[in-house]
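Participant: predicted structure and sequence below. I'll ask about it afterward.
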Amino acid sequence: MSTSRISFPEKVAYGLGNFMPTAVTATGGMAMYFYTDVAGLSAAFIGALLLLVRIVDAVWDIFVGRRVDATRSRWGQARPYLLWFAPVLALALVASFTVPPLEGMARTVYFVAAYTVLWCAYSLIMIPFQSMLPMVAPDPDERLRMAGVSSFVQFIFVVGCAVGFPVLKDALADGSPAQGFQRAAMVFGAAGLLFTWACFAFVRERVPPMTGGPAPDLKADLRALLASRAWRAGVLAQCVLATLIGLPLAACVYYFTAVIGKPQLIGPFMGLGGIGLVAGVVLSDQLTRRVCKKRVYVGGMLAGALLWTAILLGGPDRLPVVFVLSLLANVCLGISAPISYSMNGDIADDIEHRSGKRVVGTLIATINFSNKVGAGLASAIVGGVLSITAYQAGAAQQAPQALQGVVALMSIIPAVMALGVAAIMGWAYPLGRAQLQQINVELAERRAALA
């Protein structure tokens, strides 16, 4: 297993599985506008709906992860979910952007059901898809290469979906905004279905399911996770990293509107950030071929911290400096993306090596929950800073402290988050290259004996 190699076409096919989850998250930015301005629902109701879905998510993700761990089929443990539930997610996406011929409470119930089903179906694809990586690539180095290709494809999808959905919903509207949203969702759903089935068809799981041993026990499996130092560090790092990613995304609108005074630059700024992420993925592959990925990860976060801090030097008269520094900071984020992705499989191997339990699905569910908490913290931090600094929504002129708060959200606060990730991974995360190679050899021998 330690010398096995996965073909490049199979790595690309695995990356295609990113499209459906990416389409759901990318169109989520348009959901609020759709529900308020097209469907006619109140903003307060939408806020309550989003909270409800997150509460349901917390329980549902663990259930899905447990089902993946318990699944046994001729296609493997994770791949069957891509086959069975891709149509469900595609239909749920269309239903979520469809205005039904209903009124009053009936329409409200419809949207609550549609949006809840959408995110439950999302978990039925996302958790098995992410769980596939250690099942497909048992070798840590090959797993990292596969995660790099997947991240590269994913970032292309992120940019394509973020730009493509607004364009499609306008082009297909034919005078009806509701019709435009529905038809755009149909296109995205159909494309996602084909890409997800291609991932199922051309990727194979190489690590066989465990046989024998103790019966699945949620409490025992959670104890195995909690006992792993790698899991504890990984969950905390993922949470802080998700907060770090969310801060500039949420704050850049306020930055270019209130501080710079040029909201038309938001789109180019986001596009340049996407280019930086893709470049970082390519650079990550080259760096990790020569240096331990843990060191590359920590180094990327430290460099990012310096770059975000330097944005303090920017301003309306130094826009090129802001764009260049942000581009380079996103390169650092791109470097971390495939490494953090592949580390989930490394943690799963470490837990199996220590406890004899393979709980990949449950582990991915906890990582996803950590990411969701981090995204929520990013929104809370942005809202808290704006509130404390007396930011006035829609005001032509903002108080100096409000402008300073917005600048901090684009610079010093992300820098502190990056330092936090570097500290966690540098001091608390125990799995370097030597440890992973030893774990891989021993697991290969153990699995061969069981086979």
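Facilitator: Structure's in. What do you need? Residues are numbered from 1 along each chain as shown.
Participant: when you work out contacts or count neighbours from here on, use the C-alpha atoms and nothing else.
Facilitator: Fine.
Participant: and the lengthiest helix in the chain, how far from the chain's centre?
Facilitator: When the chain is scanned for its longest helix (criterion: DSSP state H), the result is helix 319-355. On the basis of CA atoms, centre = their mean, to the nearest Å, helix 319-355 sits 11 Å off its chain's mean C-alpha point.
Participant: pull out the buried positions in the helix or strand that it is followed by.
Facilitator: Downstream of helix 319-355, the first helix or strand assigned by DSSP states H and E is helix 360-388. Residues of helix 360-388 classed as buried: 360-379, 381-382, 385-386 (neighbour count, 16 or more other CA atoms under 10 Å).
Participant: and the next helix or strand past helix 360-388?
Facilitator: The helix or strand immediately downstream of helix 360-388 is helix 400-410, counting by DSSP H and E.
Participant: counting by contacts, list what that next one packs against.
Facilitator: Judged by 3 or more CA pairs under 8 Å, 6 or more residues apart in numbering; DSSP states H and E, the packing partners of helix 400-410 are helix 229-254, helix 360-388.
Participant: now the angle between helix 360-388 and it, please.
Facilitator: Relative orientation of helix 400-410 versus helix 360-388 (axes from the mean of the first three to the mean of the last three CA atoms, to 10 degrees): 160 degrees.
Participant: please compare the first structure with the one that follows:
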Amino acid sequence: MSQTVLHGHDVESVTDKKVKNMVPWNERFSYSLSDFACNLSFQMVGTYLMIFYTDTFGISAAAVGTLFLVARIVDAFDGPFWGIMIDHTHTKWGKSRPYWLWFSIPFAVFCVLVFTTPNLSLTGKLIWAYITYIGVDVLYSAVNIPITSILPSLTSSSQERVTLSTIRQFMGTAGAAIITGITLTMVSFFGGSTTSSKGWFIWALIVGIIVVIIFAIVFKNTNERVQTKSSRESIPIKESLKALKKNWPWAIIIFINFIYWMGMQTRSQVTVYFFKYNMHNAGLASFVLSLQFVSLIAVVLTPLTSKLIGKRNTMLIGMVMAVAGQLLLSLGATHLSVSIIIIATIIGYLGTGYVSGLIAVMLADAVDYGEWKNGVRAEGIVTSFSSFSAKLGMGIGGVITGWILSVTGYVANKTQSVTALHGIEMNYIWVPLIGFALSGIALMFYHVDSIEKKMQGDLAVKHAKENAEN
């Protein structure tokens, strides 16, 4: 039986299911570049924007914390919006893919604006910060949600999805490690110091240009090859929401995505504070952040590990390692031991390497589960809540950081009190630990691995019947 498959501008017939499920290496690499581009820009925002606001732009930590909460709550709702838009998009390029063409340039522009320091009053600075920060978040969703929503359309093979997500996570982690590792150096190079407004602007502009070029490559070389009856039609909002009914795998992964990124956000955005004030060595922050490269070991091992013990158990191992890393980090902070902190960081990054890449795969499985359980395949709305939950978690993580710094008496560019140092340590160690631990507990209730073969078999029969009728 012949099946119609979309390949960029061309439509061709494919009879070999195995060929249909395999994605060529050039496309695998191009797909992975999408996360590389996102992390180049958004990791710069997530890691450095708070210290840029407090130590360069002159906004108080409390005001920044409130800004992060309000902006993220407002912005979090754009996730479902983009998901609905994707489910209603039908172009010659597919459903998810055109969003990289349409929104990469606006996203890059706002990535530059958010690190721009116009000469304004304090009120004006806050207004500017709200507009640019919300703008960069909304546009980030426009280019990031398609990265996840397109995955079920790239292949129907669960193992191939793991491979794609692993390569994507490898490149995404590389992008995060590069940008967090060199940003302070580049800002200082272009501006003369790590607090230079000129340095931040020039570096953000360079990163923005690189991001646009990369997304053009991603758009050109990816294809939405898995076509179902649902994917060829516009799904009414009420109908698409049925895909979430009793979709427990989706609910569990969305909760994990929320609490996990809450912890990750608090840790990443106070890393510079911790080494600048607690360890009295700001330069060490760049080295520690660059250690994200070690997570690539876990990323590379993810396909084999998940094949041997399942996706749930692989992610659970990652969460346990992340918790162990935070506990060891507390010992290093107590004794101001750089060596212990480095070892703890390596263990933690190895753990998160197992986690991050599998979230997208499990969401793709939730798309299948929603169709299998409810008869509705809605890639956009199901995967868009990943952005919603992550942003809400990061927003709450941001406000937790800002408020703890404020309550404990943090004063920018001054010697910090013992209480303020404890506040920084709380953000860096204990809030992330709670997030990782709760994520691990939630994973205990995830049981898709045990029914995956039957689910995929039933869906294959359903799709074949639908395609035969069209």
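Facilitator: Yep, it's here. Because the structure is a prediction, the values reported are computed rather than measured.
Participant: where does the TM-score land?
Facilitator: The TM-score (TM-score structural alignment, normalised by the length of the first structure) is 0.84; 445 aligned residues with a CA RMSD of 3.6 Å.
Participant: between helix 360-388 and the longest helix of the first structure, find me the angle.
Facilitator: 140 degrees.
Participant: what residues in the second structure pair up with helix 319-355 of the first structure?
Facilitator: Mapping helix 319-355 of the first structure onto the second structure (TM-score structural alignment) gives residues 338-374.
Participant: compared with the first structure, how much does that stretch deviate?
Facilitator: Aligned to the first structure and superposed, stretch 338-374 of the second structure gives a mean residue distance of 1.3 Å (mean CA distance after the TM-score superposition for the first structure).
Participant: now for the helices and strands packed on helix 400-410 of the first structure, which one comes closest to Ala448 of the first structure?
Facilitator: In terms of CA to CA, the element of those nearest to Ala448 of the first structure is helix 360-388, at 19.2 Å.
Participant: the residue nearest to Gly261 of the first structure when sequence neighbours are not counted and Ala395 of the first structure: what is the separation?
Facilitator: Once flanking residues are discounted, Gly261 of the first structure sits nearest to Pro316: 7.7 Å by CA to CA, 6 or more residues apart in numbering. Remark: distance between Pro316 of the first structure and Ala395 of the first structure (CA to CA, to the nearest Å) = 18 Å.
Participant: comparing those two, which residue is more hemmed in?
Facilitator: A count of neighbours by other CA atoms under 10 Å puts Pro316 above the other of Pro316 of the first structure and Ala395, at 12 against 9.
Participant: any buried residues in stretch 329-336 of the first structure, and which?
Facilitator: Neighbour-count burial for stretch 329-336 of the first structure, with 16+ other CA under 10 Å as criterion, is recorded at 329-336.
Participant: out of those, who's nearest Ile62 of the first structure?
Facilitator: Taking CA to CA as the measure, Ser336 is the one of these closest to Ile62 of the first structure, at 25.6 Å.
Participant: now the closest one. Nearest residue, chain neighbours left out?
Facilitator: Using CA to CA, 6+ apart and skipping residues adjacent in sequence, the residue nearest Ser336 of the first structure is Tyr297, 5.4 Å away.
Participant: can you check Ile381 of the first structure too?
Facilitator: Leu247 (7.9 Å).
Participant: correct me, but that neighbour touches Gly384?
Facilitator: No. Using CA atoms under 8 Å as the test, Leu247 of the first structure is too far from Gly384 to be in contact (12.0 Å).
Participant: thinking again about what came up before, nearest to Arg143 of the first structure, of the helices and strands packed on helix 400-410 of the first structure?
Facilitator: Nearest to Arg143 of the first structure among those is helix 360-388 (14.4 Å), distances taken as CA to CA.
Participant: how far does that closest one sit from the chain's center?
Facilitator: When distances are taken as CA atoms, centre = their mean, helix 360-388 of the first structure is centred 11 Å away from the chain's centroid.
Participant: whichever helix or strand Ile413 of the first structure is part of vs the second structure, average offset?
Facilitator: Here Ile413 of the first structure, judged by DSSP H and E, is contained in helix 412-423. Mean deviation of helix 412-423 of the first structure relative to the second structure after superposition (mean CA distance after the TM-score superposition for the first structure): 3.1 Å.
Participant: and that helix, what does it pack onto?
Facilitator: Applying 3+ CA pairs under 8 Å, 6+ apart, we find helix 412-423 of the first structure packed against helix 229-254, helix 293-310.
Participant: looking at these, which is nearest to Met210 of the first structure?
Facilitator: Nearest of those to Met210 of the first structure, taken as CA to CA: helix 229-254 at 20.6 Å.
Participant: what's the spacing between Ser295 of the second structure and Pro80 of the second structure?
Facilitator: Distance of Ser295 of the second structure to Pro80 of the second structure, computed by CA to CA: 30 Å.
Participant: settle it for me: which of those two has more neighbours?
Facilitator: Neighbour comparison, Ser295 of the second structure and Pro80: the larger count goes to Ser295, with 25 against 21 (by other CA under 10 Å).
Participant: show me what that one aligns to in the first structure.
Facilitator: In the first structure, Ser295 of the second structure lines up with Leu277, judged by TM-score structural alignment.
Participant: now its match, nearest residue through space, not along the chain?
Facilitator: The shortest distance from Leu277 of the first structure to any non-neighbouring residue, by CA to CA, 6+ apart, is to Gly334 (4.1 Å).
Participant: surely Glu12 of the second structure is in a strand?
Facilitator: Yes. Counting by DSSP: H, G, I helix; E, B strand; the rest coil, Glu12 of the second structure falls inside a strand.
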